[in-house]
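Colleague: sequence and predicted structure, then a few things I'm wondering about:
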Amino acid sequence: MKENTPEQQLDLLCSQIIRERDHWNYINENGCNDPFWPDGCNMNLTRNHIISYKRDIAELCEKAGMSLPEEYFLKIPPEVDDNYMANLKQQARVDRLKQQGDKLSLKKTKFVDDGQLEFG
């Protein structure tokens, strides 16, 4: 199997950052369906994916002598309360999480994605 070129690897990592940012925003607004973990845990996991992809991009660009792409400088969504729930509509899921001892919170964390890039 042929390995992807550094440019192809970079394109894939950039698209993964975009996908994960969209996924974080979707969960923040609509929640998810994870039966065992609150939405906040899933959002923080998604945030960690973004951080990991940025680290991979930095390593790849340094190794291949490429400039960092614009996606590298996109804002990282904030960390949220692990017990955050976008809504409590999924009653069976909510009941299961409460039985596990989770103290669920509806306090939404705002992610101001104003299009500004973060340098530094």
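Modeller: Right, received. Where do you want to start? Treat the numbers as computed from the prediction; the structure is a model and nothing was measured.

Colleague: contacts, neighbours, all on C-alpha from now
Modeller: Fine.

Colleague: any idea how far residue 111 lies from residue 89?
Modeller: 23 Å (Cα to Cα, to the nearest Å).

Colleague: which one's more surrounded, the two?
Modeller: Neighbours per residue (other Cα atoms under 10 Å) separate residue 111 from residue 89, with residue 111 holding more: 14 against 10.

Colleague: quick one, what contacts the more buried one?
Modeller: By Cα atoms under 8 Å, 6 or more residues apart in numbering, the residues touching residue 111 are 77, 78.

Colleague: all strands of the chain, in order?
Modeller: Applying DSSP state E to the chain gives no strands.

Colleague: ranges for the helices of it?
Modeller: Along the chain, counting by DSSP state H, helices occupy 6-30, 39-64, 91-99.

Colleague: and here's the other structure:
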Amino acid sequence: MKNDTPEKQLTELCSKLTHERATWNHINENGCNDPFWPDGCNMNLTRNHIISYKRDIAELCEKAGMSLPEEYFLKIPPEVDDNYMANLKQQARVDRLKQQGDKLSLKKTKFVDDGQLEFG
């Protein structure tokens, strides 16, 4: 990606950022299939990716003298309980996580993605 134009790099970073936001929402609603970590841990990792992409976008725009794109101002999903599980339907996975000592929680975190942009 370093050999691409700044515009192409920006497009790629914006695409990755929006993909990670969609991933966070999907895990929050449906869970994931990670055999070793609860959904909340994966959601927080995804949140960190979003923060990292926003930082990369800001650095690229500053370096290239470009305006920040709309995607930069999209809300960052909240941090969640690492032991959050969207559901307990994957019995083998749930049992394995409990054997690791995880105290699983079904308390869903509300994230209102109302399309409003954040400035700040």
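Modeller: Good, I have the coordinates. The structure presented is a predicted model; accordingly, all values stated were derived computationally and were not measured.

Colleague: and among the helices of structure 1, the most buried is which?
Modeller: helix 39-64 (a mean of 19; mean count of other Cα atoms under 10 Å).

Colleague: give me the mean distance between it and structure 2.
Modeller: Superposed on structure 2, helix 39-64 of structure 1 shows a mean distance to its aligned partners of 0.2 Å (mean Cα distance after the TM-score superposition for structure 1).

Colleague: angle of that helix against helix 6-30?
Modeller: Relative orientation of helix 39-64 of structure 1 versus helix 6-30 (axes from the mean of the first three to the mean of the last three Cα atoms, to 10 degrees): 160 degrees.

Colleague: mind checking how far the closest residue to residue 32 of structure 1 other than its chain neighbours is from residue 103 of structure 1?
Modeller: Distances taken as Cα to Cα, 6 or more residues apart in numbering put residue 39 closest to residue 32 of structure 1, at 6.2 Å, once the chain neighbours are dropped. Here residue 39 of structure 1 is placed at a distance of 12 Å from residue 103 of structure 1 (Cα to Cα).

Colleague: residue 75 of structure 1 too?
Modeller: Residue 75 of structure 1 is 29 Å from residue 103 of structure 1, where distance means Cα to Cα.

Colleague: look at the two and report which has more neighbours.
Modeller: residue 75 (18 against 12).

Colleague: can you find the partner of that one in structure 2?
Modeller: Structural alignment (sequence alignment) places residue 75 of structure 1 against residue 75 in structure 2.

Colleague: contacting residues for the spatially closest residue to its match that is not a sequence neighbour?
Modeller: Using Cα to Cα, 6+ apart and skipping the chain neighbours, the partner closest in space to residue 75 of structure 2 is residue 118 (5.8 Å). Residues near residue 118 of structure 2 by Cα under 8 Å, 6+ apart: 73, 74, 75.

Colleague: how about those residues in a markdown table, adding distance to residue 16 of structure 2?
Modeller: Formatted as a markdown table, these follow (distance: Cα to Cα, whole Å):
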| residue | distance to residue 16 of structure 2 |
| --- | --- |
| 73 | 14 |
| 74 | 13 |
| 75 | 15 |
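
Colleague: what is in contact with residue 39 and residue 103 of structure 1 at once?
Modeller: residue 83.

Colleague: what residue of structure 1 matches up with residue 13 of structure 2?
Modeller: In structure 1, residue 13 of structure 2 lands on residue 13 (sequence alignment).
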